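Participant: fold the stuff below for me.
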Amino acid sequence: MARARPFSAARLPGFAAMAAATFLILYAPIATLVIYSFNGSDSVAVWGGFSLKWYGAAWENAQVQEATMRSVVIALAASGIATVTATMAALGTTRRGRFPGQTLIYAIINQPLMAPEIVTAVALLIFFSSIKVATGYTGLGYLILAHAAFCVPFAYLPIRARLESMDLTLETAAADLYATPWLAFRRVTLPLLAPGIAAGAMLAFVISLDDVIITEFVKSAGQDTLPTYMLGQIRRAATPEVNAISTALLAVTVALLTLFFAVTRKRA
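Facilitator: Predicted coordinates:
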C-alpha cells in the first residue's frame, strides 16, 4: 500500500496566495520608504526623480549627528550592562539542578517581554522622576539604565539557550583536573558560552538603538536619540530626510540581526 504523504501546510488551498499577501503587507511599506528616501522632491509622498541629496542633508545635519552619537552611546552602555546581568542570571538559573521558585525567576527575568512596553515606560518614568527630584541629576544615566532594564530578557534568552545546550559535566571534569571554579569558568564555560553572549549583546544593542517609547518617557530635555529625533521631525514638517535616516537605521538593524542569526546558527 502507498504510504500517505506527511501533512504540509504548503499544500493547503490558497496557502501560496495568503503567504504572498502577508509578505506584501509586511514589506511593501518598507520598500516604499526605501524608494522614497531617494526622492529628489521636498515632499515625502510626491516623487521628484532620483536623488541622493537627502542622504547628504542627513549626513551634514548637526542634530542628526548628535542624536546618532547619543543613540550609539546609550545602546553600547545599555547592551553591555544588560549582557553582563543576563549572563549572571543565566548562569545562576541553568548551571545547577532544578530548585524551588525557578519558574518564578524565569517569569521575573522575562517580565519586560510579557508586559506592554508602555507599562514599563510609565513605571520607569515614575521611578526615575523620584530620583531626579531627590538628586537633581538629569544626565544620560537614566536612559542607559532604563534601556538596560528593558534589554535584559533579550540578552538572557540566547545566553540561556546556549547554556542549556552545554553539558554540566564539563565543569565537573574541570574540577576533577583541580581547576578552581573561576578557572573552570574562564577556560571552559566562557569560551563555549561566547557565541551566546555575542548574540545576546547584539540583540540587546539593536533593541536599545531602535527604542522610542521608553526613551520618550524617560529622557530629559535635549536628550533626543535618533528614533525620537525622527519622531519629532515627523510631527513638524517631514521631508525625505526622515526617509533617508530611516533607511540608514534599517540597514544597520538588518546588518546586526543578520550577524546575530549567523552567530546563533554557528553556535547551533
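Participant: C-alpha from now on. contacts and neighbour counts both.
Facilitator: Noted.
Participant: mind listing the helices for this protein?
Facilitator: Assigned by DSSP state H, the helices in the chain fall at 15-36, 53-60, 62-94, 102-109, 111-114, 117-135, 141-164, 169-176, 181-184, 190-210, 213-218, 226-235, 240-267.
Participant: sequence B follows; please return its structure for comparison with A:
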Amino acid sequence: MREQIKKFYLGLVVLFMYAPIAVLIAQSFNASRYRGQWTGFTFQWYTALIENEDIMNAFLNTLSIGVLSAAVATMLALVTALGMRRMGSQGRIFFRGLANVPLLNADIVTGISLMLLFLGFGLRLGYDTILMAHVVINLPYAMLCILPQVLLMDRVCYEAALDLGATPAQAFYRVILPELKPGIMAAFLLSFAMSADDFIVTYFTKGAGIETLTTEIYAELKLGIHPEMYALSTLFFGAVVVLVSLLLFNYRVIRRYRKAEKRGADE
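Facilitator: Model prediction:
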C-alpha cells in the first residue's frame, strides 16, 4: 500500500511538471488561433514560424547571445576559480561570499544598474550591451558549478604530469580540464539556460531595434501571443529532451566502459 502511495505521489509530481508543456505542444498543432478551442490538427504554425522574420530574428539573437555569454562566463569562472584555489582560506571565503551576492540580488536592481553603467560609459544600448549584461548575470551561476570541483581537485596528478615531462599547458589541457569537464559542461548549460530565460535584465539593456524571445513575447502580449510561439517553444523543448537524452546516453556508455575496464584490470 505504501509503495502504491509513493508511485501515485510521484505520478502527481510528474503530471504537475509536464502537463503545461503537454498543453503547449498540443496547442502548437491546433488549427485554431484561439486557446481552448480545438479545430483540427495542422503544421501551419511551424511553417509560419519559419516565415516570421521577427520571431526568427529574436530566436537567433537569443541563441547567439546565450551561447556567447555562456562561453565567456564559463571561461571567466574557470580562470577565477583556479585563481581562488591559490588564495588563503580567509580570502577564499570572502570572494565566495562576494560571488554569491548577485545570486540573491533582485534582477530589476541588476538590470537598472547595468543600464545606468552602460549609459554612463556612453555605450549605445543594443546587442553588445545585452551580451555583456548576460555575462555578468551568468558568471555567478558558472562559478557555482565550477568552483566546488576546483577546490576538491587533487593537485598531485598535475604535478605528476609535470614530473613526467609535460609542459604546464599540456598538463592543464590533459589533466586539469578532463577532471573539471562535468563542472564546465554544467556551468555552460546552466548559463545558457539563464541567458535564454532572462527578461528583466535584457529589457533594461536591449535598447530599440533588437529583441530576444522573452522581450518579443512580452511585446506580443498586448495583441495576443502568436501561435508560432507555441511551435517555437515546442521545438525548444524537443531540443532540450534530445540534449538530455544524449548526455544520459553518453554517461551510461562511459560508465559501462569504465566497468569493463575495471573488470579487465581485476582479471
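Participant: follow-up on the earlier one: output the helices of the first structure as JSON lines; include the columns mean neighbour count and distance to D42 of the first structure.
Facilitator: Converted to JSON lines, the helices of the first structure look like this (neighbours: other C-alpha atoms under 10 Å; distance: least, C-alpha to C-alpha, whole Å):
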{"stretch": "helix 15-36", "mean neighbour count": "13", "distance to D42 of the first structure": "11"}
{"stretch": "helix 53-60", "mean neighbour count": "16", "distance to D42 of the first structure": "9"}
{"stretch": "helix 62-94", "mean neighbour count": "20", "distance to D42 of the first structure": "18"}
{"stretch": "helix 102-109", "mean neighbour count": "13", "distance to D42 of the first structure": "46"}
{"stretch": "helix 111-114", "mean neighbour count": "14", "distance to D42 of the first structure": "39"}
{"stretch": "helix 117-135", "mean neighbour count": "15", "distance to D42 of the first structure": "34"}
{"stretch": "helix 141-164", "mean neighbour count": "24", "distance to D42 of the first structure": "34"}
{"stretch": "helix 169-176", "mean neighbour count": "14", "distance to D42 of the first structure": "62"}
{"stretch": "helix 181-184", "mean neighbour count": "14", "distance to D42 of the first structure": "60"}
{"stretch": "helix 190-210", "mean neighbour count": "23", "distance to D42 of the first structure": "26"}
{"stretch": "helix 213-218", "mean neighbour count": "20", "distance to D42 of the first structure": "28"}
{"stretch": "helix 226-235", "mean neighbour count": "17", "distance to D42 of the first structure": "14"}
{"stretch": "helix 240-267", "mean neighbour count": "17", "distance to D42 of the first structure": "7"}
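Participant: now do the residue nearest the centre of the first structure against R235 of the first structure, distance only.
Facilitator: Computing the C-alpha centroid of the first structure and ranking residues by C-alpha atoms, centre = their mean puts I207 first, at 2.1 Å. With distances defined as C-alpha to C-alpha, to the nearest Å, the gap from I207 of the first structure to R235 of the first structure amounts to 23 Å.
Participant: what's the match for the residue nearest to the centre of the first structure in the second structure?
Facilitator: With the correspondence set by TM-score structural alignment, I207 of the first structure lines up against M194 in the second structure.
Participant: now do Y142 of the first structure
Facilitator: Taking TM-score structural alignment as the alignment basis, one finds that Y142 of the first structure is matched in the second structure by T129.
Participant: what span of the second structure lines up against stretch 237-251 of the first structure?
Facilitator: Under TM-score structural alignment, the match for stretch 237-251 of the first structure in the second structure covers residues 224-238.
Participant: no, scratch that, I was asking about stretch 72-89 of the first structure
Facilitator: Aligned by TM-score structural alignment, stretch 72-89 of the first structure falls on residues 63-80 of the second structure.
Participant: map S37 of the first structure onto the second structure.
Facilitator: Aligned partner of S37 of the first structure by TM-score structural alignment: S28.
Participant: over to D167 of the first structure?
Facilitator: Following TM-score structural alignment, the counterpart assigned to D167 of the first structure within the second structure is D154.
Participant: what's the separation between that match and L49 of the second structure?
Facilitator: 50 Å.
Participant: same check on A196 of the second structure?
Facilitator: Between A196 of the second structure and L49 of the second structure the distance is 18 Å, computed by C-alpha to C-alpha.
Participant: same question for L162 of the second structure.
Facilitator: Following C-alpha to C-alpha, the distance that separates L162 of the second structure from L49 of the second structure is 54 Å.
Participant: residue in the second structure matching G48 of the first structure?
Facilitator: If you follow G48 of the first structure across to the second structure using TM-score structural alignment, you land on T39.
Participant: and that match, how many residues sit next to it?
Facilitator: Counted with other C-alpha atoms under 10 Å, the neighbours of T39 of the second structure add up to 12.
Participant: ok, back up a step: ok, the match of S37 of the first structure - contacts?
Facilitator: S28 of the second structure sits next to W45, Y46, P227, E228, Y230, A231, T234 when contact means C-alpha atoms under 8 Å, 6 or more residues apart in numbering.
Participant: relative to I130 of the second structure, how far out is it?
Facilitator: If you measure S28 of the second structure against I130 of the second structure using C-alpha to C-alpha, the figure is 29 Å.
Participant: same question for L139 of the second structure.
Facilitator: The value you get for L139 of the second structure to I130 of the second structure, if C-alpha to C-alpha is used, is 14 Å.
Participant: follow-up on the earlier one: wait, the residue nearest to the centre of the first structure sits on C151?
Facilitator: Yes. With contact defined as C-alpha atoms under 8 Å, I207 of the first structure reaches C151; the gap is 6.8 Å.
Participant: check contacts around T93 of the first structure.
Facilitator: Contacts were defined as C-alpha under 8 Å, 6+ apart; by that measure T93 of the first structure touches Q102.
Participant: try it again with 10 Å
Facilitator: T87, F99, Q102, T103, I105, Y106, R160, L163, E164 (C-alpha atoms under 10 Å, 6 or more residues apart in numbering).
Participant: ok, for the last one, nearest residue in space, not its chain neighbours?
Facilitator: Closest residue to E164 of the first structure apart from its sequence neighbours, by C-alpha to C-alpha, 6 or more residues apart in numbering: T94 at 6.5 Å.
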